[in-house]
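K.L.:
missing the sequence, but the structure's below:
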């Protein structure tokens, strides 16, 4: 059994690299696009500094629509877009397209919830002191919610790790692809167990780092 795992060591390293690439790209996309999207949902809501019913409803609808689709369905539905953008639907970079699109609204909703946890009096005090809207968003909202946002990013990263394994079953590569090709199709149980253990360790590391960082940033 162990000899079989050792012979597959290069495949494991390749799968780890592919998974890291998929999760890294999608987490980066979530941060880059999901954060401002979550802020937009919050600040255009009722009673907020940029209250706008139309924008709020439209963005809410788009976010809810994407989040309502199971990832496997989204993965298949976005094949034409993936092929248009990347030129292929196979490999970790191609799988990063649907992963990113799934991650952005998911993280945006978590960012909005994090901002809702800010005491309303803190924002009102900043407005009363004459802070500009950008200063309120950057220096007050994001600063107050930073610990919660880090926790949200941790949850998002773990979910994307799970999604990346799912993407591997349809040609995305990574840990999921390794588990299916060797653990399932070739009945190599030890490979399936090894991939499960690897994913558990990865999740534990992400959760530990995220929890510690959120604790350090928590001002309460």
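P.N.:
Structure received. Every value quoted in this text rests on a predicted model; they were computed, and no experiment measured them.
K.L.:
only C-alpha atoms for contact and neighbour calcs from this point on.
P.N.:
OK.
K.L.:
what about residue 88, how many neighbours?
P.N.:
Residues contacting residue 88 under the criterion other CA atoms under 10 Å number 15.
K.L.:
repeat for residue 159
P.N.:
Neighbours of residue 159 (other CA under 10 Å): 15.
K.L.:
tell me which element it is part of?
P.N.:
Following DSSP states H and E, one finds residue 159 within helix 146-167.
K.L.:
What residues of stretch 195-211 count as buried?
P.N.:
Buried residues in stretch 195-211, counted by 16 or more other CA atoms under 10 Å: 195, 199, 203, 206, 207, 210, 211.
K.L.:
between those residues, which is nearest residue 95?
P.N.:
residue 199 (18.1 Å; CA to CA).
K.L.:
and the helix or strand hosting residue 20 with helix 146-167, angle?
P.N.:
Using DSSP H and E, residue 20 sits within helix 9-29. Helix 9-29 runs at 130 degrees relative to helix 146-167, counting by axes from the mean of the first three to the mean of the last three CA atoms, to 10 degrees.
K.L.:
Use this one as the comparison:
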């Protein structure tokens, strides 16, 4: 039994829904965490070794857990948040927990690339730590941050495909239900092509945005 065009469209829409909602919440978590990892480290503008030493290992631990294991491990928490552990909305909870720390590391790397001289110049002008973060650190690293979010989005697409293994819906669910379990090679090839097109489109968009930002920076 082959999949219909309606099923493919629904699977793509479910994947885009999971990716977009998860990305928003993961960014809201990862961006401030990434900023804290930078500004609280030794010698930075808000040095706080206790906070840095607490955040750093927690993020490392969360990043080291494979998504498929995290997906199963937090089923009780997922049920608590959304009332179920099956479906596209339920998959968003582990996707956010998985991607948030990843974005935090990407943000950290982007901010650390900012020339230390810019921060020193800002301090010399009397800028407060908040002004340094929002008027110097983030604007200077904006192009890199766009590429980081692009990378995180592509990682999310891969994670949503894995979520299909436990009834998360989307393209992964379509590939497993119709491609693997019903031995449909055509379905497997179709889902791979869709995923490749999505990844290429997102990467191209990210590259264009980052280029424009850097050109006008």
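P.N.:
Happy to help now that I have it. Because the structure is a prediction, the values reported are computed rather than measured.
K.L.:
TM between them?
P.N.:
Taking TM-score structural alignment, normalised by the length of structure 2 as the basis, the two superposed chains have a TM-score of 0.97; 216 aligned residues with a CA RMSD of 1.1 Å.
K.L.:
ok so, going back, which elements pack onto the helix holding residue 159 of structure 1?
P.N.:
When contacts are defined as 3 or more CA pairs under 8 Å, 6 or more residues apart in numbering; DSSP states H and E, helix 146-167 of structure 1 sits against helix 9-29, helix 71-77, helix 92-116, helix 174-178, helix 189-217.
K.L.:
and the residue positioned nearest the centre of structure 2, what does it touch?
P.N.:
Closest residue to the average C-alpha location of structure 2: residue 152 at 3.6 Å, with CA atoms, centre = their mean. Counting by CA atoms under 8 Å, 6 or more residues apart in numbering, residue 152 of structure 2 makes contact with 23, 99, 102, 103.
K.L.:
what's the matching residue for it over in structure 1?
P.N.:
Structural correspondence for residue 152 of structure 2 with respect to structure 1 (TM-score structural alignment): residue 156.
K.L.:
Equivalent analysis for residue 64 of structure 2, please.
P.N.:
In structure 1, residue 64 of structure 2 lands on residue 68 (TM-score structural alignment).
K.L.:
ok, how many other residues are close to that match?
P.N.:
Counted with other CA under 10 Å, residue 68 of structure 1 comes out at 11.
K.L.:
counterpart of residue 214 of structure 2 in structure 1?
P.N.:
For residue 214 of structure 2, the residue aligned by TM-score structural alignment is residue 218.
K.L.:
List the residues that contact the nearest residue to that match once chain neighbours are set aside.
P.N.:
Distances taken as CA to CA, 6 or more residues apart in numbering place residue 147 nearest to residue 218 of structure 1, at 5.1 Å, with adjacent residues excluded. Taking CA under 8 Å, 6+ apart as the criterion, residue 147 of structure 1 is in contact with 213, 214, 215, 216, 217, 218.
K.L.:
Would you mind checking those residues for buried ones?
P.N.:
Looks like those have 213, 214, 217 buried, using 16+ other CA under 10 Å.
K.L.:
so who does the last one touch?
P.N.:
Residues counted as contacts of residue 217 of structure 1 (CA under 8 Å, 6+ apart) are 146, 147.
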